[in-house]
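Trainee: okay, here's the prediction I keep looking at, along with the sequence it came from:
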Amino acid sequence: MAIPVRVGRHTSQVPLRSPFLTVHGNVMYDVYYQSNVDTPYVEKDVYQHTVQTFLDITIRNQYPLRVAFSTNMGNSSLFRNVTGLNLRYTNRDFKNMLMNNARHWDAGRLHQLQQLQLLRDSLELRANEISRLKYKLQAPSGLQQVIEAKERALYASARDSLAKLPSYAMENVNLSQHWPPKDNWQKPEYSKADTALQKLTAERKAAAEQLDSLQKEFARFDKLYQQKKKQFGANNERLMDVLAQSRNNKELSDNLHAMNLPDTVLPKGYKQLLAIRSIGLGRTMVDYSELTAKDISILGVQAEYNPSYYVAFATGMVDYRFRNFIVNENRSRQYLNLIRVGAGMREGNNLIFTWYTGKKQLYNYNTDTTGAGPQSAPDYRIMGISLEGKWQLNKHNYLVGEIAKSSLPYYARAADKESAMGSVFQFGNRSNEAYSIKSFSFIPATGTSVNAMYKKMGANFQSFSLYTTGSSQSAWSLRVDQPLFNKQLTLSGSIRQNDFTSLYQNVDYHTSTIFKSIQATLRVRRWPVVSVGYSPSSQLMKLSDDRYTENLFYTLVGSVSHFYQCRGIMMNTVLSYTRFYNKQTDSNFVYFNSKNILLNHTVFLGRFTLNGALSAAANQDYALYGADGNIQFKVNQWLETGGGVKYNKQTVYNLEQLGYTGNVRVNVPRLGEIALMGDKGFIPGANKQLVPNNTGRLTYTRIF
């Protein structure tokens, strides 16, 4: 027996009103204490306070912004108190928001889904009518009505025939002699019963024909519904593909416009927002080109706009704070102003002209024009122009070339009393020119990546990417990355010559040494991860109040790490080896031409985490051995505590030292997390011996 089935109807929901501002992020306060500061600087009882917050702000759930604030304060004479605030918008965040909206696409507002709803309603009506007719034709009560009608018709026919026989007595009942009676089908009793049977038969025949018609119509509508539904899903998938695979912002904007999407996915002004590559206000990074301004921190504003043409600008105070512990209190104020205009998309072919100016202190010490000592008030203003072009050879290969010309340094134009702008347009003077070319290639068949760079800078060339002047410099580098064995083994190798720029290098720095580095990483499922690398390293040393030197040496690093399960217990083991190939003048303690090995093992036992480590460091003068162990215990969801001990033994001096560490973390609902740490350890001191160092840290974190 068929049972009527009612298909549930779609209930459209009224969308909730979006809040004007949605804010997520975190805030953190940290105070760090050191009884001794590590070498090569010596200070005691140093406190550092840090307050920072990162906020992700969304306006109307459509326009994303990021806010970052940090301030560092302390009592150290080496560390500068620094405060920074940054408000930033990038089209990368905007595209991520579009991607999120696409995943949660409110399809109930689309015209396409309205058509689906109409088809679905039609299907529901036909499905209900089909079920009703099937029930009517197949129900036992309907079949019983047919049987009873046939019986009544047969009984009435027999009765009418018997009544017309000549002798209707029992002794003369011989139906074979009087059958069939003449004109008996026209008698009243049978005619009445036969009419009821014919009516019931006609009704059932009409119902069967209607059922057949409805079933054919239902099949046709269902096919159309499935096609529309598939088309709707394809549109959603196409939107995700457009967001992920568009080559640049203009192509993405055009593709989105062609899809005729609703405001829930595409907010107003989306074309302009996609064209704005970035806007930064406050402490922000300027990263434009190799020969003008690359990775420069400023306190000001910068913006990039690239719909089909390109416009960018930056202005602000320059702050080389990536090494903020190096402070020259007599340094002059430095600022940067830069404008860029061009044609084309940054991700494709483009040609961009740059004009920059500002004030930048020269970090060379032989710029005196009189021979009697440094000038009392040097003119640190600089100015320059550059032309940069990118040629996209194909999807996986492109070239970037740039030429630039700057003003002469103040000491080079002092004799002629020439202005900075006038020296820029001295086209007969080639000493203030620079050239750069870079290539990027990817071979899909082998997965090979090849990056190469060459640049040459004249002795008097100046820019915010180059810290020193006074000598002609050239540099080149080549890097190759190659995955092998189905990406289980990755090889990376590079060679370079004089391609790094340091704030502390000598003005006449030049070297023909070719620096080499290579790294190999092997990742095989269920096997330990093995990594080996050989690369140059550097160490910064203070020579006087205003002079520093940077020593370069090679380092060999190898490690084996494995995360595994043993008898149902999760474990992690790491074995690492490090070798420094440096001189005694580079470091006066453990890291002088030393070999270092470390074995670390961690066991995860439910709420307990056990950790132990063994280490050894040896050089030509002595060896240092260490062992430590600690345990962490997660008491509950809001409390975690731990502690450990450490042991050091230094040969030759026969020193044995014992230290300890302890920590506790408390997570208070709606308030945040408070973490406290104390440690008694040891750092290199005078006479190549370890000295005690007590550290402590209190951290408060709130995530919202």
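Mentor: All right, it came through fine. Residues are numbered from 1 along each chain as shown.
Trainee: use CA for all of it now, contacts and neighbours both
Mentor: Fine.
Trainee: just list the residues touching the closest residue to Val67 other than its chain neighbours, thanks.
Mentor: Closest residue to Val67 apart from its sequence neighbours, by Cα to Cα, 6 or more residues apart in numbering: Leu87 at 4.6 Å. For Leu87, the contact set (Cα atoms under 8 Å, 6 or more residues apart in numbering) comprises 65-68, 280-282.
Trainee: then this one, side by side with the first:
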Amino acid sequence: MVPVLDTIWSNNTICKAPSPIHFKTGDKVVQVAQRQTTPGKPLPISIHGNVQYDFLYRSFIDTPYSQKDYQQHTVRTNLTITVRDQYPIRLNTALRLSNSPWFTNFFDVGAQFDQSTYLNHAKQALLEKASRKLMALPDLDQLQQQIRDQADKINALKKKFKSPDPNQQVIKDREMELFRLDKGSAETQLADLSLPSGLDGFDRIVLNKGKAALTDNEKLQQIQREANRRQQTIDSLEAAVRQLQGKYDSLQHSVGSRLSKLRQQVNKAKSLQELNQIGESNELPDESTGFKKFLTNIKSIGVGRTMINYSELTAWNVALTGGHIEYNKNIYAAVAVGKIDYGFRDFFNKNTRQNGQQLAMVRFGVGDIDRKALIFSVFSGRKYSYGSVVSDSVNNYVNVMGYALEAILKKDNNTGASVEVAKTTIPMSGSFKENNGLNSLVNFSDQSNLAISLKGQTVIQPTDTRLSGFFRKSGEHFQSFSLFSYNTDQTAWMIKADQSLFKNRIGIVASLRRNDFTNPFTEKTFKTSTVFKSFQVTIRVPKYPVLSVGYYPGSQLYIIDKDRIRENAYYVMNASLMHQYKAGSVRMLSSLLYNRYASKGTDTGFIAYSGTNYMAAQSVILPKLQLQGLYMFTDQEQMQYNTMELSGDWTVLQTIRVGAGAKYNKILEGAGYWGGRGQLTLTLKAIGMLQFQYDKSYLPTIYQTLFPVEMGRVTWTKFF
């Protein structure tokens, strides 16, 4: 706004566009130019991220195998390396060492182009570009210059208001004229005034002052007329400035509205291609060329150990140690080559079944994979025929080759569908040439090595109902890098519904699924035709406790006979009632929980194959102190016991936090057992965060007693 006399005028800009600021000090409007920061020379490379070391000790493990004095060391680094302030790369490393006979000792390194950060940088650049363009419109510049010119005129005119009172100024000028000369010069000056003779010096001065006073009155009238004229000019200029500022504010508001609308579109963009379309529709075309333009169309690129997820019937959730690249602009292309594993290396590493697996895959198509596309895939490699016996021979592998055609159609992020058909070679351990294995790829009358997959999701807007599901049918000889069971004609499906009611105060999620447990190593204790059901209801009413009730299946692995792995499925029912509130100025959290899990004793080797837990907890949260109290009753098939716990965490200093607690377990009509916990956290700028933890708890046994388990942990984390 522009000041009228005592108000402040400033030119507020959008998105940090440089512009001068005018403001008033006293009676003067001052113009100060905003400092424009000139971007410095980009750094060749900058590194940010964190490194973490973790040591874990457990005196005893019982699931999914038994071991005493388990120890594990883990070192992880997560780095973001930015090249020339433009190209972000994520570098992750992981090292794990343990004394377990089942867990793998490994060191992984993976690097990927950080498309998410690159997209955020592109969004910010587009908004700044739009701001510069809109704020540099000729009309805005012209109005801004006119306002500056008028403000300068006002400043010049108002500067004269700083002069002394006109009467005082006239007297001062006359006195200086009369007394600035020495005595001799003064007499000469008085003689020249042509006054009557015979008057002494004093009379001369008085008469002369009387004569000068008449001239001064005339001067005062002239000064007043000039001041009035100058004030009228100032008033006119200020009225003109207000009118110009009104036009400027209106135009600037229009620019701000356009930028606000553009910002909403930009924030919703999920890809660089979508962002470029937004820019072009707003006359802000992408001006990048060469390598930057190529990166704009990259979906993913990585080397080392990274995860790839291509399609349901080719390769999904596969850990690739090698390289991959995925490109999409009108055409779609992807290549992946390397050794593979499936992320479930634990329990199966002391043999060589994970070593030597490999994948080579090429995908090509047309369209936008995030909207509408048709993609053809060819894949080949070698994988082990996973079974339930851990000690399988290293030679128990199969060669895999196949192709797939996938059609993708998406309306937006909430609505879309895909259909995929794939055909592969039949399982064989020898070479394709020796077994004429490639013939099965073109034998279309044989559907035993054929598979089909359908996936979809949508939102019913009037009721805000979210639906999703999939269907997969595969022949007994079909194989890929996503499925593991051979010689089985499989049918798997899942449907899920998510419904909100009463302005999101009630949420309901329900699903049905069949044959969706796909761990390749396990013997199933359930029929593959079993339909698993799950649902969850959550009720949130402001100022009242939150109620949540859920019923869903669970799955547990365990090892039998030292080399066989079994997967047990069971149902879990949970209910919780939680309330956050204040007692005076103290924050409180009260909780009630109910948990029930059930399976058949003939289906599992666990002692506690069925049981119910009841728990009540109370937390008192102060600025530097948190207190927790807990009571739990456990009712299992062969034993019932109570657990009581009291603990607290205190922030001693900004850099020191300590915690301690005591637990008491009491078996009904049996013995009592004491446990507890302790924790110390140091947060120091020089070394990072260092945390020490100790916990002693108990596990039930077949002898109706509790077995002590101690756990210790040391964690160091440093951000930079």
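Mentor: Sure thing, it's come through. None of the values given here were measured: they were computed from a predicted structure.
Trainee: re earlier: between the contacts of Leu87 of the first structure, which is closest to Gly558 of the first structure?
Mentor: When those are compared for distance to Gly558 of the first structure (Cα to Cα), Ala68 wins out at 36.6 Å.
Trainee: assumed the closest one was part of a strand.
Mentor: Yes - under DSSP: H, G, I helix; E, B strand; the rest coil, Ala68 of the first structure sits within a strand.
Trainee: please enumerate the helices of the second structure.
Mentor: 115-135, 138-158, 166-179, 183-191, 201-268, 272-281, 290-296, 432-435 (DSSP state H).
Trainee: mind checking what the residue nearest to Val67 of the first structure lines up with in the second structure?
Mentor: Alignment note (TM-score structural alignment): Leu87 of the first structure maps to Ala111 of the second structure.
Trainee: list the contacts of Gly365 of the second structure.
Mentor: Neighbour list for Gly365 of the second structure: 331-333, 373-376 [criterion: Cα under 8 Å, 6+ apart].
Trainee: map it onto the first structure.
Mentor: Correspondence of Gly365 of the second structure to the first structure, assessed by TM-score structural alignment: Gly342.
Trainee: just among the contacts of Gly365 of the second structure, which is most surrounded?
Mentor: Tyr332 (22 neighbours; other Cα atoms under 10 Å).
Trainee: that one reaches Gly367, doesn't it?
Mentor: Yes - if you go by Cα atoms under 8 Å, Tyr332 of the second structure and Gly367 touch, sitting 6.8 Å apart.
Trainee: what is in contact with the two at once?
Mentor: Counting by Cα under 8 Å, 6+ apart, nothing touches both Tyr332 of the second structure and Gly367.
Trainee: hang on, the earlier thing: using TSV, please lay out the helices of the second structure together with distance to His324 of the second structure and mean neighbour count.
Mentor: Formatted as TSV, the helices of the second structure follow (distance: least, Cα to Cα, whole Å; neighbours: other Cα atoms under 10 Å):
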stretch	distance to His324 of the second structure	mean neighbour count
helix 115-135	14	18
helix 138-158	49	16
helix 166-179	86	13
helix 183-191	103	12
helix 201-268	27	15
helix 272-281	19	17
helix 290-296	14	13
helix 432-435	26	11
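Trainee: distance from stretch 247-264 of the first structure to the middle of the chain?
Mentor: Computed by Cα atoms, centre = their mean, to the nearest Å, the chain-centroid distance of stretch 247-264 of the first structure equals 22 Å.
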